[in-house]
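Enquirer: What follows is a predicted protein model with its sequence.
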Amino acid sequence: MDEDGMDRVFAQLTEDSAELYLYALRTHGIDEASAARDLGMTPMAVRAAIEPLLGLRLLRRSDTSGDLHPVRPDIAAAELAAPLEERIRAQTQRLGQLRDQVLSLLPAYEEHRSEQVESWPVDRFRDAKDVRSLLRVMAAECREEVVTVQPGGARDPQVLTDALPRDIAMLDRGVRMRVLYQHTARGDMGTRAYVSKLVERGAEVRTTAQIAERLIVFDGGTAFLPDRDSASKSPGATVVRDPVVVKYLLRLFEQTWQEAVIFDVSNVGYQDTVKDLRLSILRLMARGLSDESVARRMGMALRTCRRHIAAITQELGAVSRFQAGVLAQQRGFLGAVGDPMSAAAVPESPTGT
């Protein structure tokens, strides 16, 4: 019996079938007419109740008389399971053979790649599926530290569900894990639950106001950067192994990490980071970015961003975005001219491109 057939039998197993099986145990067999009379069922109902019992091997017809007799449930279960178990064993054996065939070429691949790394230590993967597969491999091989930078606010629940077992496995192996989010991720319950489980196992998670782009670095030697090809709906990745470039990326990470705020999952929302968040919004406003661009940079909804902008202009006593920028500069909120954080030092187009 195939799995669909078994599902159909289980779906039809009713109280009448169970009662008829108990009746068969008491009478050591079933005579349909007697069963209908004794159980107060119609002959049609008796026949309907018999069918699933036959399908589940709980009833068996005598080869000589054709009478129905009850079968021990453990024997019936063994008869049902035997063909499925044999099929599973065959599939498992086939899977092992396929895996061995494919992995037999791994030494040649690794030797070839090791020769190429020094001359061309960058790989581009345009297919997101290839990226996810490589990330799983790197996570399984990681032994010392993984660094992750995730821009935007709330994370995709499915992404978090898929990542959690992999991340927990790394932490349980003693891998140090540092994760950097934007402040707005604090307001998402799914992200908070995910972070809580990681922190329980020793991960370090912090947030900052702005993050330029996604970054993942394994063991200080392999960095994943997004490769956003406009022709592809889902971004691929550029994998960098050049030690100079990877160390540079890690230095940039360390600078942001030191200024970031610990993600305290016991505090709901991001009220403890509002001052930093609004200062970043103010700086983006002063650089001429639209509300949409500011919201995208801050990883928040446009409506939420506009509420913050309204609160900022009100606190400054301004009547317009322009006046808010002037007042903020006069009060020293944007840094002095020449300061890396000042509007004059970081020019940007009004569209944020």
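Expert: Arrived safely, thanks for sending. As the structure is a computational prediction, the values presented were derived from the model and not from experiment.
Enquirer: Every contact and neighbour count from this point should use C-alpha atoms.
Expert: Noted.
Enquirer: hey, where'd the strands end up in this protein?
Expert: For the chain, the strands defined by DSSP state E occupy 59-61, 68-70, 122-125, 145-149, 176-182, 204-208, 215-218, 222-227, 236-240, 261-262.
Enquirer: Same list, those strands, but as CSV with distance to P107 and mean neighbour count please.
Expert: Shown next, in CSV, are these (distance: least, Cα to Cα, whole Å; neighbours: other Cα atoms under 10 Å):
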stretch, distance to P107, mean neighbour count
strand 59-61, 56, 19
strand 68-70, 58, 21
strand 122-125, 19, 15
strand 145-149, 25, 20
strand 176-182, 29, 22
strand 204-208, 35, 22
strand 215-218, 21, 22
strand 222-227, 19, 20
strand 236-240, 20, 21
strand 261-262, 42, 16
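Enquirer: how about these in TSV, adding distance to P52?
Expert: Output for the strands of the chain, formatted as TSV (distance: least, Cα to Cα, whole Å):
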stretch	distance to P52
strand 59-61	9
strand 68-70	13
strand 122-125	52
strand 145-149	54
strand 176-182	54
strand 204-208	55
strand 215-218	55
strand 222-227	55
strand 236-240	51
strand 261-262	59
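Enquirer: closest one to V9 among those strands?
Expert: strand 59-61 (13.3 Å; Cα to Cα).
Enquirer: next up, a second structure to put side by side with the first:
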Amino acid sequence: MSLADLGLDETAELAYRRCLREKTVTVAGLAESLHLDRAETAGIVRELVRLGLVRQADTQTFDALDPAIALENLIAVEIGRLREQVSRLDACRSRIRSLSEDFTATASRASRPEIQHIQGIDHIREKLDELSFFARTEIMGLQPGGPWTPETISAARPLDLRCLRRGVRMRTVVRAEILEDDRTRAYLLDLCAHGAEVRTAEGTDLERLILYDRSVFVAPIDVEDSKSGAVVVAQPGLVASMVSLFERVWRQATPVGAADTAARSGLSTTEKQVLAILCQADKDELGAREMGVSVRTFRKHVADLMLKLGAGNRFQTALLAKERGWI
């Protein structure tokens, strides 16, 4: 956030900074120092007074107020405004849910085929988006594929997080080998942090399957080429069979957790401690004191971690460690 977000344009910010340096100013003096005409300067000063950044001492002079107090007050007002906006958006979300219930309640079941074939990856994604949007209680998935591409994660993230925010339970089973990919592992752990449940299954016998509210499922037409086409099935008997299959795989799968990821990272106890300190202390002296070592030793630990992560600085080291689920 910049001062422009608080109502100050570039010229007004320059005027305010001049007021802070000189403590007490006049419109004439401020206009001269900023090379502005008096009418424009008077308007800027009135705005600074309105925002509570300066106060009028008498008819000619104005005093600058402590920015620690003045800006904090403006920030508090802005935070209040943002909270009101979030409340309004939450109200809109509840309206969407209500309207969606009306839509699904009145839609004729007969108008929706129990088995539908979809061709092409774009149409498949559109259908998955639609089913995710209208899911109310639970989404269950079996994902046998390899590491997820950045494009796949980018497309899935907003849908997954939206469902989790709505309180939809999300359970996913993936192949254990997929956790070897840093990007995929970080994404799955991020989902877990937001409330999703992820488990891993050994072997390659996992079938690709996504179930929505135990009432419809999507599966590939060709298991060798899942992008070519999919079948959407709402036939109760077939859906019940797929739910049973998922639950059987789920019971035998291994939960994914932070401990599992930390073990895979191969970090020593000291390295974990250094990473934790990097997220809290911004100076090497504080970090060294926290660990009870010399500043030189602490800096060596940090340098080793930076090399291990391929990071260019302390901030990037902590960021990459978080992305990989190490901290």
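Expert: In hand now; what should we look at? Note that the coordinates shown come from a computational prediction; the quantities given were computed from them, not determined experimentally.
Enquirer: What does the superposition give as a TM-score?
Expert: Once superposed, chain against chain, the TM-score is 0.47 (TM-score structural alignment, normalised by the length of the second structure); 241 aligned residues with a Cα RMSD of 5.7 Å.
Enquirer: before we move on, back to that, right, and the strands of the first structure - which one's nearest V326 of the first structure?
Expert: The nearest among the strands of the first structure, by Cα to Cα, is strand 204-208 at 25.0 Å.
Enquirer: what's the closest one packed up against?
Expert: strand 176-182, helix 243-259, strand 261-262 (3 or more Cα pairs under 8 Å, 6 or more residues apart in numbering; DSSP states H and E).
Enquirer: Nearest to P73 of the first structure among those would be which one?
Expert: strand 176-182 (50.6 Å).
Enquirer: quick revisit: columns distance to T222 of the first structure on top of the helices and strands packed on strand 204-208 of the first structure, output as CSV?
Expert: Output for those, formatted as CSV (distance: least, Cα to Cα, whole Å):
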stretch, distance to T222 of the first structure
strand 176-182, 15
helix 243-259, 7
strand 261-262, 25
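Enquirer: closest to V117 of the first structure out of the ones you listed?
Expert: helix 243-259 (10.6 Å).
Enquirer: list the helices and strands that closest one packs on?
Expert: strand 204-208.
Enquirer: mind redoing it with 10 Å?
Expert: strand 145-149, strand 176-182, strand 204-208, strand 215-218, strand 222-227 (3 or more Cα pairs under 10 Å, 6 or more residues apart in numbering; DSSP states H and E).
Enquirer: Buried residues, it. List them.
Expert: Applying a neighbour-count criterion of 16 or more other Cα atoms under 10 Å, one finds V246, K247, L249, L250, F253, T256, W257 buried in helix 243-259 of the first structure.
Enquirer: from what I can see the first one touches V240, true?
Expert: Which is V246 of the first structure. Yes - here V246 of the first structure lies in contact with V240, judged by Cα atoms under 10 Å, at a distance of 7.0 Å.
Enquirer: what touches both of those two?
Expert: V217, G221, T222, A223, F224 (Cα atoms under 10 Å, 6 or more residues apart in numbering).
Enquirer: so G236 of the first structure sits right up against D227, yeah?
Expert: Yes - in this structure, G236 of the first structure is within contact of D227 by Cα under 10 Å, at 4.9 Å.
Enquirer: Sketch out the strands for the stretch 151-300 of the second structure, chain order is fine.
Expert: Using DSSP state E, counting those that start in this stretch, the strands of the stretch 151-300 of the second structure run over 169-175, 197-201, 209-212, 216-220, 229-233, 254-255.
Enquirer: Looking at those, which is nearest to A240 of the second structure?
Expert: Counting by Cα to Cα, A240 of the second structure lies closest to strand 216-220 out of the strands of the stretch 151-300 of the second structure; the figure is 9.3 Å.
Enquirer: just how off-centre is the closest one within its chain?
Expert: 28 Å (Cα atoms, centre = their mean, to the nearest Å).
Enquirer: again with stretch 93-102 of the second structure
Expert: The mean C-alpha position of stretch 93-102 of the second structure is separated from the chain mean by 24 Å, Cα atoms, centre = their mean.
Enquirer: still on that earlier bit, rebuild the strands of the stretch 151-300 of the second structure as TSV, extending it with mean neighbour count and distance to Q56 of the second structure.
Expert: Output for these, formatted as TSV (neighbours: other Cα atoms under 10 Å; distance: least, Cα to Cα, whole Å):
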stretch	mean neighbour count	distance to Q56 of the second structure
strand 169-175	22	58
strand 197-201	21	59
strand 209-212	23	64
strand 216-220	23	68
strand 229-233	20	70
strand 254-255	16	65
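Enquirer: Include distance to E22 of the second structure when you put those strands into JSON lines, please.
Expert: Shown next, in JSON lines, are the strands of the stretch 151-300 of the second structure (distance: least, Cα to Cα, whole Å):
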{"stretch": "strand 169-175", "distance to E22 of the second structure": "59"}
{"stretch": "strand 197-201", "distance to E22 of the second structure": "59"}
{"stretch": "strand 209-212", "distance to E22 of the second structure": "65"}
{"stretch": "strand 216-220", "distance to E22 of the second structure": "69"}
{"stretch": "strand 229-233", "distance to E22 of the second structure": "71"}
{"stretch": "strand 254-255", "distance to E22 of the second structure": "63"}
